[in-house]
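A.B. asks: Provided below are the primary sequence and the corresponding predicted coordinates.
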Amino acid sequence: MAPTSSKRVKNTKLTRHFLIGNEAHLLPHPGYPDPPPENHTKGWKVYVRPLPNGPDITTWLKKVQFKLHHTYNDASRTIEAPGPFEVQETGYGEFGVEIRLYFAPESGEKAVYREHYLVLAPYGSEEQKARQERENLIVAERLETVEFNEPTVDFFKTLTSEDQFNWLKVKKGRGKGKKPEFVFEGDVEPSAQLPEKAAADTGGLGSGGAWSVLYERQVVAQLREAEKVLDASLDEERRGMEERRRRMEELGMAVAAK
């Protein structure tokens, strides 16, 4: 392999979005041991994935280490490119999964850490919970971002190459004797950026299709509204505490006066 250059592209920052999450099913379920191990009620898969219309994740990510709960055999699992970067298991309890991301050698970047809390039970609105139970599918994922400031020259070439979108293309025949071409047939054009609108409505439950600039704005707006509700509740609790303190003082004064 040719030596890589440590020279960096000045005043340049490249961003890559990706998904960290898990899916879970009530056992028995296809693809999992039947019968399942004793006391194991859920089958689950924790993963690191690209966005549905995003560049090939292996252009920058070369290895992922998943650290499971210590009760699992070989609790530290390492998956190398081409992946998929995921670990499948069975169990019954939720826990935090430590995740370490290793970048391409030519990047000259150190590994970074993330964490994902394994979600096995239905969550969200009553409608969302009903759908999850009906489909026997829990999806809990979030959008993550890594930034490469002043990337190396070799890494910059990789991250700006059109080849990183080849995984989204399908081969089309062009007639006898002609070389086939590879074309994209999706609803959302390939891009290293978040699409303005989602390719599909997943009710905010994941699977990648919901992530977009619009959805991100909606989530931020919801968080701000939730913050307002929380602040109002805290103010109400402070007033209640002050009222209880005042009553206790009055009661103490009344007892002392007797």
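C.D. replies: Yep, it's here. Residues are numbered from 1 along each chain as shown.

A.B. asks: please make it C-alpha for all contacts and neighbour counts, starting now.
C.D. replies: Noted.

A.B. asks: list the contacts of residue 118.
C.D. replies: Shown in contact with residue 118 (CA atoms under 8 Å, 6 or more residues apart in numbering): 21, 22, 46, 94, 95, 96, 97, 140.

A.B. asks: then this one, side by side with the first:
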Amino acid sequence: MPAPAGTKRVRGVQIYRPFIYGTEAIPFDPENRPKDAPPDHTHKWKVFVRGVNNEDISYWLRKVQFKLHDTYANSVRMIESPPFEVEETGWGEFEIAIKFYFVPDSTEKPQQIWHGLKLHPYYGDVEQQKRDRSMVTSVCYEEVLFNEPVEAFYDLLTGGAQVTKSKGGKGAKGAIKAPPTAEIPLKSSGANKFSKEEENKELDRLGEAVKQVQKLIAEEKTKLVEEEAKLQELEKTEGKPIKKK
């Protein structure tokens, strides 16, 4: 019996879509403190989900739910259109639950991840960053995997150039919209550190680390062979040690 319309899956296919998520926080300027911030709050912060290079990801992601700490009024924030982000103020760090709801065509169930809000610098010149009131960022790269997507969603994810309706008058031609992409940028930029360039650098670093480990293993094997040879020589001249019962 054939699958109902809209539920037939593309067998043997896996499609991924990359995105980034994280937090940004900056300490209040004592001379320009937000008037509506509670007296014990010390930072302004933001939690977000976005495309790797700020691309539009709403063609596969319908809405995002952010679950903040229970001390916040309306601690569950549902963001139903881009930008998928929440801005707040606070004084403490905590884990934020981020739940993804995919577009209806996907028929996919929501997925959830967790991310820790970072308010304070934790690497580099920490004291200087505190003095400068530098922005503290904690950003992660992630890929969502759609295993054997339904046909309609497969078309959304992989369709070619799409024609969008023009706002012009009668006879106006539609604009050609570039097809969606799953590729991360080739080069890094100030606003984005996730790129093929950084990926290749990391692969080079891992390759060098593997070489170092292999070198250390070879050196230890050589030492072991030498020690075994010394032991055999001692056993020939001194005899084998007597084992105590």
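C.D. replies: Looks like it came in fine. Note that this is a predicted model, so its numbers are computed, not measured.

A.B. asks: nearest to residue 88 of the first structure among the contacts of residue 118 of the first structure?
C.D. replies: residue 46 (6.6 Å; CA to CA).

A.B. asks: pretty sure that closest one sits against residue 86.
C.D. replies: Yes: taking contacts as CA atoms under 8 Å, residue 46 of the first structure lies within contact range of residue 86: 5.5 Å.

A.B. asks: which of those two has more neighbours?
C.D. replies: Neighbour comparison, residue 46 of the first structure and residue 86: the larger count goes to residue 46, with 26 against 19 (by other CA atoms under 10 Å).

A.B. asks: wait, a strand at the more buried one?
C.D. replies: Yes: counting by DSSP: H, G, I helix; E, B strand; the rest coil, residue 46 of the first structure is part of a strand.

A.B. asks: how much space separates it from residue 79 of the first structure?
C.D. replies: Per CA to CA, to the nearest Å, residue 46 of the first structure is found 12 Å from residue 79 of the first structure.

A.B. asks: overlap in contacts of those two?
C.D. replies: The contact lists of residue 46 of the first structure and residue 79 share residue 86, where a contact means CA under 8 Å, 6+ apart.

A.B. asks: filter the contacts of residue 118 of the first structure to the buried ones?
C.D. replies: 21, 22, 46, 97, 140 (16 or more other CA atoms under 10 Å).

A.B. asks: dump the residue contacts of the alignment partner in the second structure of the last one.
C.D. replies: Right, the one you point to is residue 140 of the first structure. Alignment note (TM-score structural alignment): residue 140 of the first structure maps to residue 138 of the second structure. Taking CA under 8 Å, 6+ apart, we find residue 138 of the second structure in contact with 22, 23, 24, 117, 118.

A.B. asks: repeat the analysis, applying 6 Å as the threshold.
C.D. replies: 22, 23 (CA atoms under 6 Å, 6 or more residues apart in numbering).

A.B. asks: tell me the helix or strand right after the one helix or strand it maps to.
C.D. replies: Assigned by DSSP states H and E, residue 138 of the second structure belongs to strand 136-147. Heading C-terminal from strand 136-147 of the second structure, the first helix or strand you meet, by DSSP H and E, is helix 151-158.

A.B. asks: what helices and strands are in contact with the following helix or strand past that following helix?
C.D. replies: Next helix or strand after helix 151-158 of the second structure toward the C-terminus (DSSP H and E): strand 162-164. For strand 162-164 of the second structure, the packing partners by 3 or more CA pairs under 6 Å, 6 or more residues apart in numbering; DSSP states H and E come out as strand 175-177.

A.B. asks: any idea how far the residue most central in space within the second structure lies from residue 206 of the second structure?
C.D. replies: Centroid-nearest residue in the second structure, with CA atoms, centre = their mean: residue 141, separated by 2.1 Å. For residue 141 of the second structure, the distance to residue 206 of the second structure equals 18 Å [CA to CA].

A.B. asks: biggest strand in the second structure by residues?
C.D. replies: strand 14-27 (DSSP state E).
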